[in-house]
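A.B. asks: sequence and predicted model, in that order:
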Amino acid sequence: MSTTNLDTALRYLQALESGATGEALAAFFHPQVEQREYPNALTRTGQTRGLTALLAGAEKGRKLLSSQRYAVRNTLAQGDTVALEVDWSGTLAVPLRTLAAGDTLRATCGMFLTFQDGRIISQRNYDCFEPF
């Protein structure tokens, strides 16, 4: 059975939801992956990360969130690129600014994934968080 880039992108979101880290998460990424997170309410100046930092971020996220959900609104796949419009929500494991542990943080996200050899080599995130 052939797996499309869109299938892989959706499995990637499922892995994130399930709290995948380490090798389970690394399997989705090309070794030369670059993720660019544009400025948002959590990362005011944005950031660019490679594989090591992405995996470290997933570990950090497991400490911040007790669960997270990606509800896909729209997808578009063309060639090596997949675009996703996603409603994200995360239940906080610890307090964050005005939110208490157990509260839900929400964002609408635009995610643009570029694939090489069936793995993500580029990810660009535009995350619009609800006020908190």
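C.D. replies: Thanks, I have it.
A.B. asks: contacts, neighbours, all on C-alpha from now
C.D. replies: OK.
A.B. asks: and the strands in the chain?
C.D. replies: 29-37, 47-49, 65-78, 81-92, 104-116, 119-129 (DSSP state E).
A.B. asks: can you list these in TSV and add distance to residue 8 and mean neighbour count?
C.D. replies: As requested, these are arranged in TSV below (distance: least, C-alpha to C-alpha, whole Å; neighbours: other C-alpha atoms under 10 Å):
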stretch	distance to residue 8	mean neighbour count
strand 29-37	10	18
strand 47-49	20	13
strand 65-78	11	15
strand 81-92	10	20
strand 104-116	10	19
strand 119-129	8	20
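A.B. asks: of all those, which lies closest to residue 15?
C.D. replies: Residue 15 sits nearest to strand 65-78 of all the strands of the chain, at 10.3 Å, using C-alpha to C-alpha.
A.B. asks: also this one, for the comparison:
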Amino acid sequence: MPERTALPDIIQRYLDAYNRRDVEALVACVSETVVFENVSNATPSLRIDGRDAFARLAAQAAETFTLRRLEVRTAVIAGDHVALEVDWSGTPAVDLGEFRAGERVVLRGASFFTISDDRLVRIVDLS
């Protein structure tokens, strides 16, 4: 079995904080000028700019799910750019469109990160 590529420390800290729903630790991973985008079914569904907006989104998301977890399937690292294929699972605390509160949701997606000065400056999540 091939050895798994070690993720950059900032990416591992981000994933650990995300899985713990630790908003403060998650926000500590991003730059002041972070850009976060979510693309769902090839349609941009959300874009936020800046650490303050990211912090508000992270706090809201942490409250929206009683449990959430990102598991890395594969990683490609090219300098300050990291692409991850991920399995995401979560349990919403409230009804979210087709997803019902308390029901486990499982999705596959990808996350793309750009790192600068040991902070995340761009995050793009595809689902």
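C.D. replies: Thanks, I have the structure now. The model shown is predicted, which means the values in this text are computed figures rather than measured ones.
A.B. asks: can you put the strands of structure 1 in TSV and add distance to residue 16 of structure 1?
C.D. replies: Formatted as TSV, the strands of structure 1 follow (distance: least, C-alpha to C-alpha, whole Å):
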stretch	distance to residue 16 of structure 1
strand 29-37	13
strand 47-49	17
strand 65-78	8
strand 81-92	11
strand 104-116	14
strand 119-129	14
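A.B. asks: now for those strands, which one comes closest to residue 20 of structure 1?
C.D. replies: strand 65-78 (11.4 Å).
A.B. asks: enumerate the positions of stretch 16-26 of structure 2 that are buried.
C.D. replies: Neighbour-count burial for stretch 16-26 of structure 2 flags 16-19, 21, 23, 26 (criterion: 16 or more other C-alpha atoms under 10 Å).
A.B. asks: and the angle from the helix ranked longest in structure 2 to strand 65-78?
C.D. replies: In structure 2, assigned by DSSP state H, the helix with the most residues is helix 51-64. Taking axes from the mean of the first three to the mean of the last three C-alpha atoms, to 10 degrees, helix 51-64 of structure 2 and strand 65-78 form an angle of 130 degrees between their directions.
A.B. asks: helix 51-64 of structure 2 packs against which elements?
C.D. replies: helix 23-27, strand 30-40 (3 or more C-alpha pairs under 8 Å, 6 or more residues apart in numbering; DSSP states H and E).
A.B. asks: reformat those as TSV; add distance to residue 113 of structure 2.
C.D. replies: Output for the helices and strands packed on helix 51-64 of structure 2, formatted as TSV (distance: least, C-alpha to C-alpha, whole Å):
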stretch	distance to residue 113 of structure 2
helix 23-27	14
strand 30-40	9
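A.B. asks: which one of the ones you listed lies closest to residue 59 of structure 2?
C.D. replies: Across the helices and strands packed on helix 51-64 of structure 2, closest to residue 59 of structure 2 is helix 23-27 (C-alpha to C-alpha), at 5.9 Å.
A.B. asks: tell me what the closest one is packed against?
C.D. replies: So helix 23-27 of structure 2, by 3+ C-alpha pairs under 8 Å, 6+ apart, packs with helix 9-20, helix 51-64.
A.B. asks: contacts for the shortest one?
C.D. replies: The contact list for helix 9-20 of structure 2, computed with C-alpha atoms under 8 Å, 6 or more residues apart in numbering, reads 23, 25-26, 29, 68-70, 118-120.
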